[in-house]
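[1] pasting the sequence and the predicted model now:
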Amino acid sequence: MNIIISNASKEPIYEQITRQIKDNIINGILYQGELLPSIRSLAKELKISVITTKRAYEELEREGFIETVPGKGSYVSAQNKEFLKEKKIKSIEEKLSQAIEDSRLIGLTKEELKEMLDILYDNI
């Protein structure tokens, strides 16, 4: 599993791990029933605290992305891929709604906002 941690990011490390694992599940890189690295081995690989990795796994389990079997490890949950994608779409809609509200506050036009989105979409 390829997880990249950015120390320059304002996003906490456990959230970076959580987000990347979720994205891998949604995009089919990690599949239902696949065994994830142990908390200790992932912490060692990423050179981070075991507590940070544990927090990421707990968050993933709370949200239903993974299941942990005591003594055996953590596995990708058997979830409907379309449901996971729908959750991600809802999150994007909420963020776009906030961006629209913010742009209206400063008088940005719809065309300027679309242009900004086009530029960001093509460059990220």
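    In hand now; what should we look at? Numbering: from 1, shown residues only.

[2] every contact and neighbour count from this point should use C-alpha atoms.
    Fine.

[3] tell me which residue of the chain is positioned farthest from its centroid.
    Each residue of the chain has a distance to the centre, and by CA atoms, centre = their mean the biggest one is for Gly107: 31.5 Å.

[4] tell me the SS of that residue?
    coil (DSSP: H, G, I helix; E, B strand; the rest coil).

[5] for Thr68, same thing?
    Per three-state DSSP, Thr68 ends up strand.

[6] that one touches Glu61, doesn't it?
    Yes: Thr68 is in contact with Glu61 according to CA atoms under 8 Å; the separation is 7.4 Å.

[7] give me the distance between Pro12 and Glu45.
    18 Å (CA to CA, to the nearest Å).

[8] contacting residues around Asn27?
    By CA atoms under 8 Å, 6 or more residues apart in numbering, no residues touch Asn27.

[9] gap between it and Arg55?
    Taken as CA to CA, the span from Asn27 to Arg55 is 23 Å.

[10] you'd agree Tyr75 is in a helix?
    No: checked against three-state DSSP, Tyr75 lies outside a helix; its state is strand.

[11] once you drop chain neighbours, what's closest to it?
    Nearest non-adjacent residue to Tyr75, counting by CA to CA, 6 or more residues apart in numbering: Leu35, 4.5 Å away.

[12] okay, now the one to match up with it:
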Amino acid sequence: MRVIVSTTSGVPLYEQIVEQVRAQVMSGELSAGSPLPSLRALAEELRVSLITTTRAYNELAAEGLIVNVPGKGSFVAEIDADVARAGALDRARAGIRQVVTRARASGRVSREELMTMIEEEWEL
């Protein structure tokens, strides 16, 4: 498992961990049943607090991406394709909602401009 965190990105550290592990699980880079580093080992490796890694693993478990087995560790869960798709759609909708809210609040971005930006990003 590869995880790189940045203290200057403005994104909370636990969210950076969640996003990167999620991407690796969804892409198949981390396969079902694969063991994850222990909470302490990951905290030490990333130089973050144990609370940060615990929060990240708990969020991943709540999403059904990993399974925490007391006394044994954390493992990549078997992912149901429909559940994974629904989760991806939910996260995309939440992100879009946030972007639309910011654009409306600015009063300076039209719907057409926003749609053009989305299309441009999609093509990248």
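    Good, I have the coordinates. Only a predicted model underlies this, so the values are computations on that prediction, with no experimental measurement involved.

[13] fetch the TM-score of the aligned pair.
    Aligned and superposed, the two chains score 0.82 in TM-score terms (TM-score structural alignment, normalised by the length of the first structure); 123 aligned residues with a CA RMSD of 2.2 Å.

[14] surely the residue nearest to Tyr75 of the first structure and Ser74 touch.
    Yes: applying CA under 8 Å as the test, Leu35 of the first structure and Ser74 come out as touching, 5.9 Å apart.

[15] so those two - more neighbours on which side?
    A direct count of neighbours by other CA atoms under 10 Å for Leu35 of the first structure and Ser74 places Ser74 higher, at 20 against 17.

[16] ok, the closest residue to that one other than its chain neighbours - contacts?
    Closest residue to Ser74 of the first structure apart from its sequence neighbours, by CA to CA, 6+ apart: Thr68 at 4.1 Å. If you count contacts by CA under 8 Å, 6+ apart, Thr68 of the first structure has them with Glu61, Ser74, Tyr75.

[17] what's the neighbour count on the last one?
    Read that as Tyr75 of the first structure. Tyr75 of the first structure: 21 neighbours (other CA under 10 Å).

[18] just to check, it is in contact with Ile66?
    Yes: with contacts counted by CA under 8 Å, Tyr75 of the first structure reaches Ile66, the gap being 5.4 Å.

[19] how much space separates Lys95 of the first structure from Gln16 of the first structure?
    Distance from Lys95 of the first structure to Gln16 of the first structure, by CA to CA: 18 Å.

[20] the two: who's more crowded?
    Gln16 (18 against 12).

[21] state the distance from the more buried one to Tyr121 of the first structure.
    In terms of CA to CA, Gln16 of the first structure sits 20 Å off from Tyr121 of the first structure.

[22] next: Leu36 of the first structure.
    31 Å.

[23] over to Glu67 of the first structure?
    Distance check for Glu67 of the first structure against Tyr121 of the first structure: by CA to CA, it reads 34 Å.

[24] what kind of secondary structure is the spatially most central residue of the second structure in?
    The C-alpha lying nearest the average C-alpha coordinate of the second structure belongs to Glu19 (CA atoms, centre = their mean; 2.2 Å). Glu19 of the second structure falls in the helix class when you classify it by three-state DSSP.

[25] aligned to it, what sits in the first structure?
    Aligning on TM-score structural alignment places Glu19 of the second structure opposite Arg19 in the first structure.

[26] the second structure: helices as residue ranges?
    In the second structure, the helices defined using DSSP state H lie at 13-27, 39-46, 50-62, 81-106, 111-123.

[27] let's have these in JSON lines, adding distance to Arg2 of the second structure.
    Shown next, in JSON lines, are the helices of the second structure (distance: least, CA to CA, whole Å):
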{"stretch": "helix 13-27", "distance to Arg2 of the second structure": "8"}
{"stretch": "helix 39-46", "distance to Arg2 of the second structure": "10"}
{"stretch": "helix 50-62", "distance to Arg2 of the second structure": "14"}
{"stretch": "helix 81-106", "distance to Arg2 of the second structure": "21"}
{"stretch": "helix 111-123", "distance to Arg2 of the second structure": "25"}
